[in-house]
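**Q** Fold the following and give me the result.
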Amino acid sequence: MIDRLDRLSECLAKALTFLAGVFLVCMMLLACANMVFRAMWAPIQGTFELMGFMGAVVAAFSLAFSQRQKSHIAVGLLLNRFPQAVQRMTDALTSLISCLFFIFCGLETTKWAAFLVQTGELSETLQIIYHPFVFATATGCFALSFVLCVDTLKILTARKVQ
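**A** A predicted model of the protein is given here:
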């Protein structure tokens, strides 16, 4: 069961990372186009706004993959001196608390996006709906919490966490 969850978390993380890459390429193309248009004629309206929205999606969609690859900063100077069992339980507790935190973040972000839908709020410059970007950010938080939950289960069942 844990192996299936692990494969699912891997597929989810890779899919979201692929989408993050697509958004990053769009950001690069928009930035380059804005520079060219600014030099030749006039800048593209709303570039800053779109870059912010897409940047949030890139960051959120990259979280799960980053956790799976353990590409974040971890400080283990003090923890490495404790017995292996204490290290495992500390890792499990840290993963569980982080999982709960990102579930909370995802829920609150989803509530905010639902509020934006309800009120019909539009972006300031382009006057476009932007709640899809907020929902996407919540999705990134939920994906990270899923990966953290799987990590917690792997630690508690003594399976190797990448």
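
**Q** Please make it C-alpha for all contacts and neighbour counts, starting now.
**A** Will do.

**Q** Tell me how many other residues crowd the nearest residue to A114 once chain neighbours are set aside.
**A** Among residues not flanking A114 along the chain, H131 sits closest, at 7.6 Å (Cα to Cα, 6 or more residues apart in numbering). The tally of other residues near H131 (other Cα atoms under 10 Å) stands at 21.

**Q** ok, H131 to F115 distance?
**A** Counting by Cα to Cα, to the nearest Å, the separation of H131 from F115 is 9 Å.

**Q** L79 too?
**A** 43 Å.

**Q** ok, now L148?
**A** 28 Å.

**Q** For this structure, which segments are assigned as helices?
**A** Listed in chain order, the helices of the chain (DSSP state H) span 2-40, 47-69, 84-119, 131-156.

**Q** which of the residues in the third one are buried?
**A** Within helix 84-119, the residues scored as buried using 16 or more other Cα atoms under 10 Å are 88, 91-92, 95-100, 102-107, 109-110, 112-114, 116.

**Q** same deal with the last one?
**A** Along helix 131-156, the positions that meet the burial threshold by neighbour count (16+ other Cα under 10 Å) are 131, 133-155.

**Q** Which of the helices of the chain sits closest to Q162?
**A** Across the helices of the chain, Q162 has its closest neighbour in helix 47-69 (6.8 Å, Cα to Cα).

**Q** That closest one - contacts with which helices or strands?
**A** Applying 3 or more Cα pairs under 8 Å, 6 or more residues apart in numbering; DSSP states H and E, one finds that helix 47-69 contacts helix 2-40, helix 131-156.

**Q** Output those as TSV; include the columns distance to M51.
**A** TSV is the format used below for these (distance: least, Cα to Cα, whole Å):
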stretch	distance to M51
helix 2-40	6
helix 131-156	11
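
**Q** nearest to A74, of the ones you listed?
**A** Comparing the helices and strands packed on helix 47-69 by Cα to Cα, helix 131-156 comes nearest, at 14.7 Å.

**Q** For the comparison step, fold the sequence that follows:
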Amino acid sequence: MFKLGKIINRITVIMSLISYGGVLAIMVLNVADVLLLKTLSRPITGAYEITEVLLLCTVMASFAYAQSKKAHINVTLFIKHFPRIIKFMAYGLMGLLSTLTAVAVGYAAILQALSAISRGAQTNVLMIPLYPFYYIEALTMFVFALILLYDTVIAFAAIGSRKCEKIVISTWTG
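**A** Prediction:
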């Protein structure tokens, strides 16, 4: 099971590269846009809409990476004081709910992509088709859901395993 975790972590490195690349592209684009506007009075055409679509991909890709690094906040103020079975059952159920939510968002992104294809939706200035960005969103949300599911299985396994318990509570504060 822990070997699967290593494979999932490798996949999240790809998600982090998408996120890092998006942030870098947004920064370079916006700095260049402002410089050209202020020095030559010639902004980059479509810079705002490029930023919009890059931001969508960047934010969604960061979710999977943050989850793999346990960077999301878990409010365990009360739950950590519960008896072992209740504690990890509740934590696992919340993980399952989070997983289902991520799957629903990924599915909605696919539906949005299909709608964008059928409508021929594109950006207003540069006429960039929108559907590829929705597919990237769906992919990143499904990877996020995979990581959440893995963490959920570990949480449920912590009910009977001290090794899994240590993994789960290692990210809890206090």
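
**Q** TM-score for the pair, please.
**A** Overlay of the two chains. TM-score (TM-score structural alignment, normalised by the length of structure 1): 0.93; 161 aligned residues with a Cα RMSD of 1.4 Å.

**Q** For the helices of structure 1, give me TSV that also has distance to T125 of structure 1.
**A** Output for the helices of structure 1, formatted as TSV (distance: least, Cα to Cα, whole Å):
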stretch	distance to T125 of structure 1
helix 2-40	16
helix 47-69	7
helix 84-119	16
helix 131-156	15
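
**Q** Which one of those helices lies nearest to V75 of structure 1?
**A** helix 84-119 (11.7 Å).

**Q** mind listing what the most centrally placed residue in structure 1 touches?
**A** Central residue of structure 1 (Cα atoms, centre = their mean): A60, 2.4 Å from the mean position. Taking Cα atoms under 8 Å, 6 or more residues apart in numbering, we find A60 of structure 1 in contact with A136, T137, A138, T139, G140, C141.

**Q** one more time with 7 Å
**A** T137, G140, C141 (Cα atoms under 7 Å, 6 or more residues apart in numbering).

**Q** ditto for A90 of structure 2
**A** Residues near A90 of structure 2 by Cα under 7 Å, 6+ apart: none.

**Q** separation between it and V59 of structure 2?
**A** Counting by Cα to Cα, the gap from A90 of structure 2 to V59 of structure 2 is 28 Å.

**Q** Assess the claim that S95 of structure 1 and K154 are in contact.
**A** No: look at S95 of structure 1 against K154 with Cα atoms under 7 Å: they stay out of range, at 10.5 Å.

**Q** For T99 of structure 2, which non-adjacent residue is closest in space?
**A** Distance criterion Cα to Cα, 6+ apart; nearest residue to T99 of structure 2, sequence neighbours excluded, is A145 at 4.9 Å.

**Q** scratch that, V58 of structure 1
**A** Nearest one to V58 of structure 1, counting by Cα to Cα, 6+ apart, is A20 at 4.5 Å.

**Q** Pull up the gap between that neighbour and V57 of structure 1, please.
**A** To V57 of structure 1, A20 of structure 1 is 7 Å away according to Cα to Cα.

**Q** and those two? which has more neighbours close in?
**A** V57 (25 against 22).

**Q** about what we covered before: could I get the contacts of A60 of structure 1 in JSON lines, plus columns for distance to M35 of structure 1?
**A** Compiled in JSON lines, the contacts of A60 of structure 1 are given as follows (distance: Cα to Cα, whole Å):
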{"residue": "T137", "distance to M35 of structure 1": "27"}
{"residue": "G140", "distance to M35 of structure 1": "30"}
{"residue": "C141", "distance to M35 of structure 1": "33"}
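
**Q** Show me which of the residues you listed is closest to M27 of structure 1.
**A** Among the contacts of A60 of structure 1, and counting by Cα to Cα, the member closest to M27 of structure 1 is T137, at 16.3 Å.

**Q** if I pick the closest one, what's in contact with it?
**A** Residues in contact with T137 of structure 1, defined by Cα under 7 Å, 6+ apart, are A56, V57, A60.

**Q** Tell me the residue in structure 2 aligned with M40 of structure 1.
**A** Counting by TM-score structural alignment, M40 of structure 1 lines up with T39 in structure 2.

**Q** quick one: that match from A158 of structure 2, how far?
**A** 60 Å.

**Q** same check, this time on L100 of structure 2
**A** 21 Å.

**Q** Equivalent analysis for H72 of structure 2, please.
**A** 19 Å.

**Q** The two: who's more crowded?
**A** A158 (23 against 12).

**Q** Surely that one touches F88?
**A** Yes: using Cα under 7 Å, A158 of structure 2 is in contact with F88, at 6.4 Å.
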